[in-house]
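Engineer: Predicted structure and sequence below. I'll ask about it afterward.
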Amino acid sequence: MFFSLNVVQELDKRVVTHTRDNKIYIGWLRSFDAFTNLVLEGAVERLIVKNKYAEIPLGLLFIRGETISTISQLPPGAEALGNLQKAALEDIILDYKEEQERARRDEFSLREHLADKGLTYEGQLDESWSL
């Protein structure tokens, strides 16, 4: 209930939402429910790689409450987010895929290293993924 009261204050404001799978969505908060499911209008997914970013336009977006880690109001004029530079979407997507692949390899190596020592690691890597 307390969380719902805080979200009410953000209705019809531009918000940035971080999800548990490390995605960033920005849009106008139009609706939410008791499960913190959100509806964002004019939503974009922001991809950030190193000091560059690009946005993928999504339009109307429904985000399940169980995937949300943070919601905060985006102040007017805060679109650039510090020292980040806007870049072409195609370039960012290539860099983003390379970064994700590198992270998956690092996580896979960590899992193998821990398995050699009799330990397990529960990260974000799907069990079906392998090198």
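Structural biologist: Arrived safely, thanks for sending.
Engineer: rest of the way, CA atoms for contacts and neighbours
Structural biologist: Noted.
Engineer: which one's the longest helix in the chain?
Structural biologist: helix 89-116 (DSSP state H).
Engineer: Please name every helix or strand in contact with that one.
Structural biologist: In terms of contacts (3 or more CA pairs under 8 Å, 6 or more residues apart in numbering; DSSP states H and E), helix 89-116 is packed against strand 38-49, strand 52-63.
Engineer: so which of the ones you listed is the most packed in?
Structural biologist: strand 38-49 (a mean of 20; mean count of other CA atoms under 10 Å).
Engineer: Which elements pack onto it?
Structural biologist: By 3+ CA pairs under 8 Å, 6+ apart, strand 38-49 packs against strand 24-32, strand 52-63, helix 89-116.
Engineer: Identify the residues contacting it?
Structural biologist: Residues from elsewhere that reach strand 38-49, judged by CA atoms under 8 Å, 6 or more residues apart in numbering: 23-32, 53-65, 92-93, 95-96, 99.
Engineer: Please compare the first structure with the one that follows:
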Amino acid sequence: MRPVPLEKPLVVLRDGRKLIGILRSFDQFANLVLKDTTERRYVGDAYGDIPRGIFIIRGENVVLPGENHRIWPLRKVPVEEPLQVQRQEMEARLKRDKIKNRLLSDQGSSVDPTEDGELY
């Protein structure tokens, strides 16, 4: 009799990260321990995996635990590609936010960015 392969569940966290790993332990508070964990980054129809090892997740950070099913055809790419695209998207969003805050400030809004562009 062959051993049954261990299913690797997908866990979505509050901060948006998606983790896939072997479920080693859980409790009534949804605290999880994942072994051989990878963080999966999606961009369009592609994804890249970042190996993370053992992950201990506090239950309050779990949004969705579930099976790791392929819903649509995705292609696996080196992780640098999704990371680069996400970095570019973040830079574009920060640039838009900076322009928006400047326009709101010019119109008398209470937005008061500090010298380095941070709001807080």
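Structural biologist: Yes, it's here. Note that the structure is a prediction, hence the values are computed from the model and not measured.
Engineer: Next, format the helices and strands packed on helix 89-116 of the first structure as CSV and append distance to residue 12 of the first structure.
Structural biologist: Formatted as CSV, these follow (distance: least, CA to CA, whole Å):
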stretch, distance to residue 12 of the first structure
strand 38-49, 9
strand 52-63, 14
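Engineer: And those strands: which comes nearest residue 119 of the first structure?
Structural biologist: Nearest to residue 119 of the first structure among these is strand 38-49; the distance by CA to CA comes to 31.5 Å.
Engineer: how much space is there between the aligned partner of residue 46 of the first structure in the second structure and residue 97 of the second structure?
Structural biologist: Using TM-score structural alignment, the equivalent of residue 46 of the first structure in the second structure is residue 40. Counting by CA to CA, to the nearest Å, the gap from residue 40 of the second structure to residue 97 of the second structure is 27 Å.
Engineer: Residue 17 of the second structure now?
Structural biologist: Residue 17 of the second structure sits at a distance of 23 Å from residue 97 of the second structure (criterion: CA to CA).
Engineer: Same question for residue 71 of the second structure.
Structural biologist: Relative to residue 97 of the second structure, residue 71 of the second structure is positioned 33 Å away (CA to CA).
Engineer: Compare the two (neighbour count), which wins?
Structural biologist: A side-by-side neighbour count of residue 71 of the second structure and residue 97, using other CA atoms under 10 Å, places residue 97 first with 13 against 6.
Engineer: Relative to residue 16 of the second structure, how far out is that one?
Structural biologist: 20 Å.
Engineer: Residue 110 of the second structure now?
Structural biologist: Going from residue 110 of the second structure to residue 16 of the second structure by CA to CA gives 30 Å.
Engineer: can you tell me which residues contact the aligned partner of residue 87 of the first structure in the second structure?
Structural biologist: When the second structure is aligned by TM-score structural alignment, residue 87 of the first structure is paired with residue 77. Neighbouring residues of residue 77 of the second structure by CA under 8 Å, 6+ apart: 46, 47, 48.
Engineer: Present those residues as a markdown table; the columns should include distance to residue 30 of the second structure.
Structural biologist: Converted to a markdown table, the contacts of residue 77 of the second structure look like this (distance: CA to CA, whole Å):
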| residue | distance to residue 30 of the second structure |
| --- | --- |
| 46 | 30 |
| 47 | 27 |
| 48 | 26 |
